[in-house]
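>>> here is the input, now give the coordinates:
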Amino acid sequence: MAASVHVSKVRSLYKRILVLHRFLPIDLRALGDQYVKDEFRRHKGAAAEEVKGFMAEWENYKATMQTQVLESAGDQNSSVKFGANLPEGKLGSFQEDQIGQLYELMLESTKSTRQFDIQEDSK
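Purely as a prediction, here's the structure:
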């Protein structure tokens, strides 16, 4: 039973993040959706201790995104910045592969030309 509650919490968080991504600019949404899907898939069989940190960080991300989406909805005239700066102290707790992954994400998100030409569906 505890496992089904945990699975339900993970799915709920995953779905909520993807819903929040709908409010991002289209290129950030595509990048963010893929990153979230990859990360949740990668941690499917993680140890219980690792799962605690994983869920806490993604809950923080969800809370940040919710705040930023609400700000962007309330202020149509200005451009809201999505995301947050990563404190230097937090980098010390990252594993080497996580730092590499973060670097790749930074490179992809700051490219002047995107890998794909993403267009919104015309309605």
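>>> going forward, measure contacts between C-alpha atoms and count neighbours the same way
OK.
>>> how far does the longest helix belonging to the chain sit from its chain's centre?
If you go by DSSP state H, the chain has its longest helix at helix 48-74. From the chain centre to the centre of helix 48-74 is a distance of 8 Å (CA atoms, centre = their mean, to the nearest Å).
>>> what packs against it?
Judged by 3 or more CA pairs under 8 Å, 6 or more residues apart in numbering; DSSP states H and E, helix 48-74 is in contact with helix 2-21.
>>> following up with a second sequence; could you model it the same way so I can compare the two?
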Amino acid sequence: MATSAHFSRVRSLYKRILVLHRFLPIDLRALGDQYVKDEFRRHKGASPGEVKSFMAEWENYKDTLQTQVLASAGERLGSVKFGANLSEGKLGDFQEEQIGQLYELMLESTKSSRQFDFQEESK
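Down below sits the predicted model:
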């Protein structure tokens, strides 16, 4: 049975990721927020072994994103690259469904025509 400390840790990680997403370009933020919400919701009833792996991977994601956000401070947002490459070893650990999700996420995040196209107003 999950403890209140566990729920607090999960909630804290979830909220921290959403806060970090505020520093992403708006289209990536919308995509990332929805993905995080779906994944956390999908894993509410996961087994203890799955939860351990789930939390470790999302902690890694949070740490990577936090490092990239801090490194991007003061740079033009359009010139900043977010994300990381996955090793073949990591990909080998994925289930078929997860690889499908990853592929769909890659397609969505690399679309040439973004859903949102904001441009600075000229003065």
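>>> what's the TM-score for these two chains?
Superposed pair, TM-score by TM-score structural alignment, normalised by the length of structure 1: 0.88. Supporting alignment: 117 aligned residues with a CA RMSD of 1.8 Å.
>>> from residue 65 of structure 1, how far out is the nearest residue to residue 62 of structure 1 once chain neighbours are set aside?
Spatially, and ignoring its direct neighbours in sequence, residue 62 of structure 1 is nearest to residue 17 (5.9 Å; CA to CA, 6 or more residues apart in numbering). According to CA to CA, to the nearest Å, residue 17 of structure 1 and residue 65 of structure 1 sit 8 Å apart.
>>> OK, contacts around the aligned partner of residue 33 of structure 1 in structure 2?
In structure 2, residue 33 of structure 1 lines up with residue 33, judged by TM-score structural alignment. By CA atoms under 8 Å, 6 or more residues apart in numbering, the residues touching residue 33 of structure 2 are 18, 21.
>>> which SS state does residue 33 of structure 2 fall under?
helix (DSSP: H, G, I helix; E, B strand; the rest coil).
>>> what about the next helix or strand after the longest helix of structure 1, distance to the chain center?
Later in the chain than helix 48-74 of structure 1, the nearest helix or strand by DSSP states H and E is helix 88-91. Chain-centre distance of helix 88-91 of structure 1: 18 Å, with CA atoms, centre = their mean.
>>> which residues does helix 88-91 of structure 1 contact?
residue 99.
>>> so where is that helix in structure 2?
Residue span in structure 2 matched to helix 88-91 of structure 1, by TM-score structural alignment: 88-91.
>>> start and end residues in structure 1 for stretch 102-112 of structure 2, please.
Going by TM-score structural alignment, stretch 102-112 of structure 2 sits over residues 102-112 in structure 1.
>>> and the gap between the residue most central in space within structure 2 and residue 93 of structure 2?
The residue lying closest to the centre of structure 2 (CA atoms, centre = their mean) is residue 32, at 5.2 Å. The spacing between residue 32 of structure 2 and residue 93 of structure 2, counted by CA to CA, is 22 Å.
>>> swap in residue 100 of structure 2?
Distance from residue 100 of structure 2 to residue 93 of structure 2, by CA to CA: 13 Å.
>>> next: residue 69 of structure 2.
28 Å.
>>> so which of these two has more stuff around it?
residue 69 (18 against 10; other CA atoms under 10 Å).
>>> so what's the residue count around the residue nearest to the more buried one when sequence neighbours are not counted?
Once flanking residues are discounted, residue 69 of structure 2 sits nearest to residue 23: 6.7 Å by CA to CA, 6+ apart. Other residues lying near residue 23 of structure 2 total 18 when counted by other CA under 10 Å.
>>> just the element for residue 23 of structure 2, please.
Going by DSSP H and E, residue 23 of structure 2 is not in any helix or strand.
>>> how close does it sit to residue 82 of structure 2?
10 Å.
>>> contacts only, for residue 62 of structure 1.
Counted by CA under 8 Å, 6+ apart, residue 62 of structure 1 has contacts 13, 16-17, 20.
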